[in-house]
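Engineer: Structure here, sequence nowhere to be found:
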């Protein structure tokens, strides 16, 4: 066995080339950070797994540079319905039209196609290298300097050193042990069978997801593509053949047009790693959290991890920002991951009703609650609540804008229509509803942050209305489009710049150019 040494020339090693790992590599590449992605398999896993995403994650894929390609393989869906044991609708959570982030609120897709387009994009970036067919055997030990990664391939064993390591290696990967993390059990574990079918027959369905709330036969059903459908059933003794399970949706008269693409069994679990970081080693995706799939947020949560961490890591590695910036990754993402898992567990209990003596009572209460006017609309709101207060979220009002995402309308610049994020670039930005005042301009100049009056965006007043509804004259946006802080209506300054300005300070960059009088605030804004 040979040992090779590739020392100190890899800024970031990413373990795992699934959607989370490759998206993280793309997000870093678009900020000029080189990555090496190490993957056990040589190619994309060919069978479908994740099938749903939301508008916020569509925005993340846009930031990764694959927004248009993903649109070509995605299909908008209408939301979620809860059905009783006789398949009668108890509640409907509509998610139609375009959401806050500028995309359909729910989209269905085929994961192998997503992974293929992500890898194709990766191949176009010289900053990224993907090595397949390798097994990572050691990460660490944790030191104050670069992180050692040991891996094995057909040529033997190799070591390299990285400024940071992202563990995107799933629930059974080794990175979680490397950071000393253990699972917190959030009290849900069930065995389910998942069946993907291809048929052109007339399947009884709607253009969304159905959850059958039957304790004897809980099920999930959805149309994934033009001729692709998925069913999920909780396992029980004496499991029926697939054809019998799907008969309520597709009668046996269609047997000549029925192809099982995949049938497999999963154990759905609810777990959360107790720590997500040790030094410069981080956990993302299933390495950090596991959720039942009932609200379609498993992959979404992992992509949110990648978006939250990568811009912070790039600023530390490339611009000399304070190491404390990286502390905000776990403090911001972990509460949201817990929130999503609890929602999924609650939906699981709604579907199954549990197995104890109170199951019938819970099902009765669920049916009654679903008839309360406005409750389903409330429950169907955005699955991404505001971030908790911290160094990069200066929230003072419970319903204020801090910690929430800026909307993404279509805007007009240089005579063309484009999405707002394409104009913002990859750094911070001040948005103001009025002509920038001297102190705001000076603050922007000192921090290298662009000041953008929203009245000049040609967005039909969408952003001005958003600021007005949030009682704000100006906001500071992070690179992931989250509001850091707010100048309240009638105010003239941010009141606590000492809370976040030190984290924005860059030791190795120059401020953005000051715009001249009469110059468009969008001139020169590029990715």
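Structural biologist: Right, received. Where do you want to start? Note that this is a predicted model, so its numbers are computed, not measured. Numbers count the residues shown, from 1 in each chain.
Engineer: C-alpha from now on. contacts and neighbour counts both.
Structural biologist: Noted.
Engineer: burial count for the residue lying closest to residue 131 once chain neighbours are set aside?
Structural biologist: For residue 131, the nearest residue in space outside its immediate sequence neighbours is residue 38; the separation is 5.1 Å by C-alpha to C-alpha, 6 or more residues apart in numbering. When neighbours are counted by other C-alpha atoms under 10 Å, residue 38 registers 23.
Engineer: what do you get for residue 494?
Structural biologist: Residues lying near residue 494 (other C-alpha under 10 Å) number 17.
Engineer: now residue 267
Structural biologist: For residue 267, the tally of surrounding residues (other C-alpha under 10 Å) stands at 13.
Engineer: ok, and it, which helix or strand is that part of?
Structural biologist: Taking DSSP states H and E as the definition, one finds residue 267 inside strand 259-273.
Engineer: Tell me the buried residues in that strand?
Structural biologist: Neighbour counts using 16 or more other C-alpha atoms under 10 Å place 268, 269, 270, 271, 272, 273 of strand 259-273 among the buried residues.
Engineer: cool, stretch 197-207 as well?
Structural biologist: When burial is assessed from 16+ other C-alpha under 10 Å, stretch 197-207 yields the following buried residues: 197, 198, 199, 203.
Engineer: residues touching the second one, list them.
Structural biologist: Okay, so that is residue 198. With C-alpha atoms under 8 Å, 6 or more residues apart in numbering as the criterion, the residues that contact residue 198 are 227, 228, 229, 258, 259, 260, 261.
Engineer: Against residue 372, how distant is residue 378?
Structural biologist: To residue 372, residue 378 is 11 Å away according to C-alpha to C-alpha, to the nearest Å.
Engineer: where along the stretch 201-350 of the chain do the helices fall?
Structural biologist: Counting by DSSP state H, counting those that start in this stretch, the stretch 201-350 of the chain forms helices over residues 242-245, 298-319, 324-352, given from the N-terminal end onward.
Engineer: Quick check: buried residues in the very next helix or strand once past the longest one?
Structural biologist: Meaning helix 324-352. Using DSSP H and E, the helix or strand that follows helix 324-352 in sequence is helix 359-369. Under the neighbour-count criterion of 16+ other C-alpha under 10 Å, helix 359-369 has 359, 362, 363, 366, 367 buried.
Engineer: Alongside the first one, take a look at this:
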């Protein structure tokens, strides 16, 4: 069978190729550029903990060396500190806030990394993969589809026809794929503008990120954000007026000096300016994300990033959602419902995020009015912005898919647990089939369902005994009979789950359903729903090495 064609070699396209390779699916990545990443420290990205873990599973090693997990988050307004989070580098956190000491715990620390370092790490991982062919200086020209696949023509030194089973456009905001499909991309232009600088200096909050609203010094921006990077480097963003003047070098240096002095008791500390830029944020959402065998992902499908939302993080969530569905279809055939669910789930989630950001902007950037004098108004605005930056609330929390087309019908055997159906599961410790103890997150992304048994006490039992005792034999028999591959995992406890509960988890970590005990028929029905029902092409796909004649030439 032909490989998947991926157009675009940014982090989303590279990650998709690796996610498919992890599930045995070959791909050809068409890179319009030369394959070299220009170092730009001022162009950095923030990944939530679950997406950073996904990228690490794909073999990207630069996250540990060139990324920073914030140990804390500070919120300041004028001259006062109004909010402080002590972020946990693992699974949770604590919060210190003078006005509300009982506020909920913070999520796991986000990861901050220069985008060029992330892309380089993904390319290095690709260089170790035999199922991925990366073709540079290849500009997409045309796309043609038929009932069996997709044909793409490229211009460049290796300009040729490429034949694929599917094609995914990961080619950015000006996506050629989207334009060739005639898909509209409505939205708002220049929602926010930021002057950006990467500089090496010492600030009073090593390892912590800062959001400073309404700084007290003269000529300051309405909002300033500082985020640490490795080797003493900081990325600092100044929110600019919507229709402000151009940011000249002299004006930017003046901003840097005023800001550093304002944070360091009136004295500008020594600093080394490394990189600068102006970051303009747009909010747009493609009308369609799938046209038969062609799909969109990342900035080709959506643009967001205002008030703390993270565009690349959402693009990687597209990858996490799409890869296992595309891999199942490639290997086994798939119903239209399975691939349609990608658009249904992800487009709805991004639209919800965009709606929350657009509704927040008039309140956060309104520039005054009586509402700003209401008790608690400033505090609520600070909390909303912080939530977007650290990954919780309507602007930042991982998406759930409660109304997914892949959701099974409710049955009496289902039981509520701490995770609602369609939401991401908790990253609990589990015992794998080989007897090793790992995190649940480590078993994701392998193209199979996970069946998690909650069995208190198993941690102190000899595995040879509990695997043949109690409900385990019946559960393993039920899992062997499922219509798709699945792996049995065991955990001592899961939040809100009773003993002997059985959780069915998708390959991307979202909960399908939870059952009170082993219920083979209901488990089968839920697994069948999760795969989108019976495949339209049940014959398994023939694996074809990348680079063979069939992957490079049109027949």
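Structural biologist: Yep, it's here. Keep in mind the model is a prediction, meaning the values are calculated, not measured.
Engineer: tm score of chain vs chain?
Structural biologist: Both chains were compared after superposition, and using TM-score structural alignment, normalised by the length of structure 1 their TM-score is 0.80; 482 aligned residues with a C-alpha RMSD of 3.6 Å.
Engineer: quick one: the strand holding residue 267 of structure 1 to structure 2 mean distance?
Structural biologist: Taken over the aligned residues, the distance from strand 259-273 of structure 1 to structure 2 averages 1.8 Å (mean C-alpha distance after the TM-score superposition for structure 1).
Engineer: what's in contact with that strand?
Structural biologist: If you take C-alpha under 8 Å, 6+ apart as the criterion, strand 259-273 of structure 1 is touched by 47-48, 176, 181-199, 287-293, 337-338, 341, 345.
Engineer: what's the answer for stretch 53-64 of structure 2, then?
Structural biologist: 15, 18-19, 22, 52, 111, 113, 117-118, 120-122, 124-125, 320, 441-442, 445.
Engineer: how about a cut-off of 7 Å?
Structural biologist: Around stretch 53-64 of structure 2, the neighbours that count as contacts under C-alpha atoms under 7 Å, 6 or more residues apart in numbering are 18, 19, 117, 118, 121, 122, 125.
Engineer: How about residue 434 of structure 1, nearest residue that isn't a chain neighbour?
Structural biologist: Distance criterion C-alpha to C-alpha, 6+ apart; nearest residue to residue 434 of structure 1, sequence neighbours excluded, is residue 453 at 6.2 Å.
Engineer: Please list all residues in contact with the one you found.
Structural biologist: 431, 432, 433, 434, 435, 436.
Engineer: tell me the two of those residues that are most distant?
Structural biologist: Based on C-alpha to C-alpha, the longest span within the contacts of residue 453 of structure 1 runs between 431 and 435 and measures 10.2 Å.
Engineer: who has more neighbours, the two?
Structural biologist: More neighbours surround residue 431 than the other of residue 431 of structure 1 and residue 435, with 25 against 14 (other C-alpha under 10 Å).
Engineer: so which of the contacts of stretch 53-64 of structure 2 would you say is closest to residue 312 of structure 2?
Structural biologist: Nearest to residue 312 of structure 2 among these: residue 118, at 11.0 Å, using C-alpha to C-alpha.
Engineer: Distance of the aligned partner of the closest one in structure 1 relative to residue 13 of structure 1?
Structural biologist: With TM-score structural alignment as the criterion, residue 118 of structure 2 lines up with residue 114 in structure 1. Here the criterion is C-alpha to C-alpha. By it, residue 114 of structure 1 lies 22 Å from residue 13 of structure 1.
Engineer: Kindly report the same for residue 199 of structure 1.
Structural biologist: Between residue 199 of structure 1 and residue 13 of structure 1 the distance, using C-alpha to C-alpha, works out to 42 Å.
Engineer: Leaving out chain neighbours, which residue sits closest to residue 341 of structure 1?
Structural biologist: Counting by C-alpha to C-alpha, 6+ apart, residue 341 of structure 1 lies nearest to residue 291, which is 5.1 Å off, once chain neighbours are set aside.
Engineer: Residue 226 of structure 2 too?
Structural biologist: residue 236 (4.4 Å).
Engineer: which one in structure 1 is aligned with residue 4 of structure 2?
Structural biologist: For residue 4 of structure 2, the aligned residue in structure 1 is residue 12 (criterion: TM-score structural alignment).
Engineer: For the residue nearest to residue 226 of structure 2, give me its contacts.
Structural biologist: Residues near residue 236 of structure 2 by C-alpha under 7 Å, 6+ apart: 196, 197, 198, 225, 226, 227.
Engineer: what about the aligned residue in structure 2 for residue 195 of structure 1, helix or strand, and which?
Structural biologist: By TM-score structural alignment, residue 195 of structure 1 lines up with residue 197 in structure 2. Residue 197 of structure 2 is located in strand 187-200, with elements delineated by DSSP H and E.
Engineer: Check residue 72 of structure 1 too.
Structural biologist: Assigned by DSSP H and E, residue 72 of structure 1 belongs to helix 67-73.
Engineer: can you count the residues close to residue 363 of structure 2?
Structural biologist: Here the count is done by other C-alpha under 10 Å, and residue 363 of structure 2 has 15 residues near it.
Engineer: Give the closest residue to it in space, chain neighbours not counted.
Structural biologist: Counting by C-alpha to C-alpha, 6+ apart, the nearest residue to residue 363 of structure 2 once its immediate chain neighbours are dropped is residue 381, at 7.9 Å.
Engineer: wait, that neighbour sits on residue 364?
Structural biologist: Yes. Using C-alpha atoms under 7 Å, residue 381 of structure 2 and residue 364 qualify as a contacting pair, with a distance of 6.3 Å.
Engineer: ok, the contacts of stretch 53-64 of structure 2 vs residue 510 of structure 2, which is closest?
Structural biologist: Nearest to residue 510 of structure 2 among the contacts of stretch 53-64 of structure 2, counting by C-alpha to C-alpha, is residue 19 at 16.7 Å.
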